[in-house]
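Undergrad: Prediction below, plus the sequence it came from.
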Amino acid sequence: MTTNHHSNSTAENGDSTTPVSRRRLLGSTAATVVASVGLSVASGSVAADTDGIAELDFRDGVPDVTDAPQDETEVVFKIHGYTSSSASVERAATFRETARTVGYDESVTAVTWDDSGLPTTAVQSARDTGQLFAAWLADYTDANPSTTIRILGHSMGGIVQMETLAAIDGEFTVATADGIGSFEASDAPCEDGPFFDAIQASADAVHNYYSTNDGVARLGSGPADCGGWFSDGTTPDNYIDVDVSDSVSDHSAYRAETGCVSAIVDNY
């Protein structure tokens, strides 16, 4: 597997400056917002029953393949956002419980990455973790060839999601790789963006579940921003923007809102 295919993504993923869109200008302030709201986002959900939630902890290296459930029909790998590594399992459990209320009973596993430090440090860690997670997934799919793989990244976990697809580089495909309130750049899926080819090559479908009420997200605050002020641009055929604004009131609400989670599992 090529795990360094997207080694320059940190530089490439800054929102384009020519032409500059209104949404990109507004998004340029989001990193400072993340720093100030991190604690409130981390404490934004009621404690969930974490029983049965496996954890892949990448903070100290690459975990064993056997740390995840084996021989499952399908597994959702839920990736937390900034300042939430200590609550990664709880975040995954909240999603699982909400999913169960809308009829989805498959396995959910928490993916934990090192989100310590300032937002810029955490962003780089998220990008690095994407490459590690892709290598881990290659081994996991070899050991579990019949398991359907789904990735779901919240906030900066959306950066891990996209970097994972880039590092997979078409060597295998996952069924879905979705973002909720993604902090990836708003032009990331676009034809001139850094992840267009990765989305096409490494997943059957990629969804951006966005809320216009989300004052922290970048890509996750609206549909992909592929042009200037008056141009929509192009995204891959297997990329879909999904508006969940009616059910998601803020950056921390996605995983606990049945309207949002129902939209997610309807696409599974």
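TA: On my side now, so go ahead.
Undergrad: contacts and neighbour counts: CA atoms only from here.
TA: Fine.
Undergrad: Near residue 203, how many other residues are there?
TA: 24 (other C-alpha atoms under 10 Å).
Undergrad: which residue ranges form the strands in the stretch 101-250 of the chain?
TA: For the stretch 101-250 of the chain, applying DSSP state E, counting those that start in this stretch gives strands covering 107-112, 148-154, 174-180, 203-210, 239-243.
Undergrad: Residue 83 - that's part of a helix, no?
TA: No: looking at residue 83 with DSSP: H, G, I helix; E, B strand; the rest coil, it is coil, so not inside a helix.
Undergrad: For residue 239, which non-adjacent residue is spatially closest?
TA: residue 206 (4.8 Å; C-alpha to C-alpha, 6 or more residues apart in numbering).
Undergrad: was I right about the one you found contacting residue 196?
TA: No: Residue 206 is beyond contact range of residue 196, at 10.7 Å (criterion: C-alpha atoms under 8 Å).
Undergrad: Who has more neighbours out of those two?
TA: Applying other C-alpha under 10 Å to residue 206 and residue 196 shows that residue 206 carries more neighbours, namely 29 against 21.
Undergrad: tell me the contacts of residue 138?
TA: By C-alpha atoms under 8 Å, 6 or more residues apart in numbering, residue 138 lies in contact with 1, 168, 172.
Undergrad: Look up how far residue 61 lies from it.
TA: Note on residue 138: its distance to residue 61, by C-alpha to C-alpha, to the nearest Å, is 16 Å.
Undergrad: hold the first one in mind and look at this next one:
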Amino acid sequence: MVDNNRQWPAESDDSLTTRRTMLKAAGATIVGGAGMASTTGSASAQWFSDVEVIEIDDGGLVGGWEADDSLPVADELFVFIHGWFGDTTVESQAEDVLESVEDGGYEPDEAVALEWPATTINFFGAEGDTEDVGEVTAGLVEDFYDDGGGNIRLVGHSLGGRCVLWAANKIDSDYEIDTIAPLGAAADGDMVCDGSFIGSGEWYDGIAEGAGVVRNYHSENDSTVGSAYGGIGGAALGTDGSGCPDDTPENYVDVDVTDSVSSHLGFLGDDVVGENLAENLDSTEEGDTDDGIF
């Protein structure tokens, strides 16, 4: 059973200092990337979108985090969560990813993008908010199943990758998210490992008990995540994968798409990522990713 109230050892001052140093360099890159993200996706996505947007917010001073709507009840539901600064283009980002998995042969009955307040220069604040967004997402999923919904395919890019993994950690033990797919997840790889050393393993139990399959898509070309996470001798989840292939949950797989994805934003709408996910929604096999080129 996942203990959603457990406390984990805080990072040391040296660790936090190192993270802040790396993020000073990465921050400008990510903010610049967010600017580029506003130009991704087709123009028609904003006007003729197949994606329903549901907003998740912190409620200000008078309430906690909550969503402004429930998930549509369907046999097959695709849900996308954006990353840092992605709330301004969440609909087009979701459309890009949706199109890539549909081209791969997956046809959801409904598609949803979850929008959360990620446009802030305070990266650490946004990173911390992903846990709350993940908890709200878990509640939405529980209600979806209670209302008779079928399968949920939960995809998250960058900090959205943290959100979807937190959702697995926060969901009640009576439920299980069918597929979770982080794309270029902004996280340390050891968070999905077995927790054999301090600070690692925060998502291990959640993945093992709260998800059917977790497919983590990573690219060595994602220098944005790679410069901010992993540290000396460590792994960045969205760049290197977990870094502990023998110590991840049985339902978890790292999928290397380096040959296809050339940047942090390159995951969005990538044909190889979409085809691989569509063909392996319920599988922990890595699958064929050798056809992609830059």
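TA: Thanks, I have the structure now. None of the values given here were measured: they were computed from a predicted structure.
Undergrad: follow-up on the earlier one: please convert the contacts of residue 138 of the first structure to JSON lines, extending it with neighbour count and distance to residue 24 of the first structure.
TA: Compiled in JSON lines, the contacts of residue 138 of the first structure are given as follows (neighbours: other C-alpha atoms under 10 Å; distance: C-alpha to C-alpha, whole Å):
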{"residue": "1", "neighbour count": "13", "distance to residue 24 of the first structure": "33"}
{"residue": "168", "neighbour count": "27", "distance to residue 24 of the first structure": "28"}
{"residue": "172", "neighbour count": "15", "distance to residue 24 of the first structure": "32"}
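Undergrad: closest to residue 192 of the first structure among those residues?
TA: Here the nearest of those to residue 192 of the first structure, counting by C-alpha to C-alpha, is residue 168; it sits at 19.6 Å.
Undergrad: Just to confirm, what residue in the second structure is aligned with the closest one?
TA: In the second structure, residue 168 of the first structure lines up with residue 171, judged by TM-score structural alignment.
Undergrad: and the closest residue in space to its match that isn't next to it in sequence, how many neighbours does it have?
TA: Closest residue to residue 171 of the second structure apart from its sequence neighbours, by C-alpha to C-alpha, 6+ apart: residue 138 at 4.8 Å. Using other C-alpha under 10 Å as the criterion, residue 138 of the second structure is surrounded by 26 other residues.
Undergrad: surely residue 138 of the second structure meets residue 168?
TA: Yes: with contact defined as C-alpha under 8 Å, residue 138 of the second structure counts as touching residue 168 (7.0 Å).
Undergrad: So what does residue 186 of the second structure match up with in the first structure?
TA: So, by TM-score structural alignment, residue 186 of the second structure is matched to residue 183.
Undergrad: returning to what we had before: and the alignment partner in the second structure of the residue nearest to residue 239 of the first structure, what does it touch?
TA: In the second structure, residue 206 of the first structure lines up with residue 214, judged by TM-score structural alignment. Contact analysis of residue 214 of the second structure by C-alpha under 8 Å, 6+ apart lists 179-182, 207, 251-253, 284.
Undergrad: quick one: which of the residues you listed is nearest to residue 84 of the second structure?
TA: residue 182 (14.1 Å).
Undergrad: can you give me the helices in the stretch 101-250 of the first structure?
TA: For the stretch 101-250 of the first structure, applying DSSP state H, counting those that start in this stretch gives helices covering 119-143, 157-168, 196-202.
Undergrad: Tell me the helices and strands packed up against the last one.
TA: The one in question is helix 196-202 of the first structure. helix 157-168 (3 or more C-alpha pairs under 8 Å, 6 or more residues apart in numbering; DSSP states H and E).
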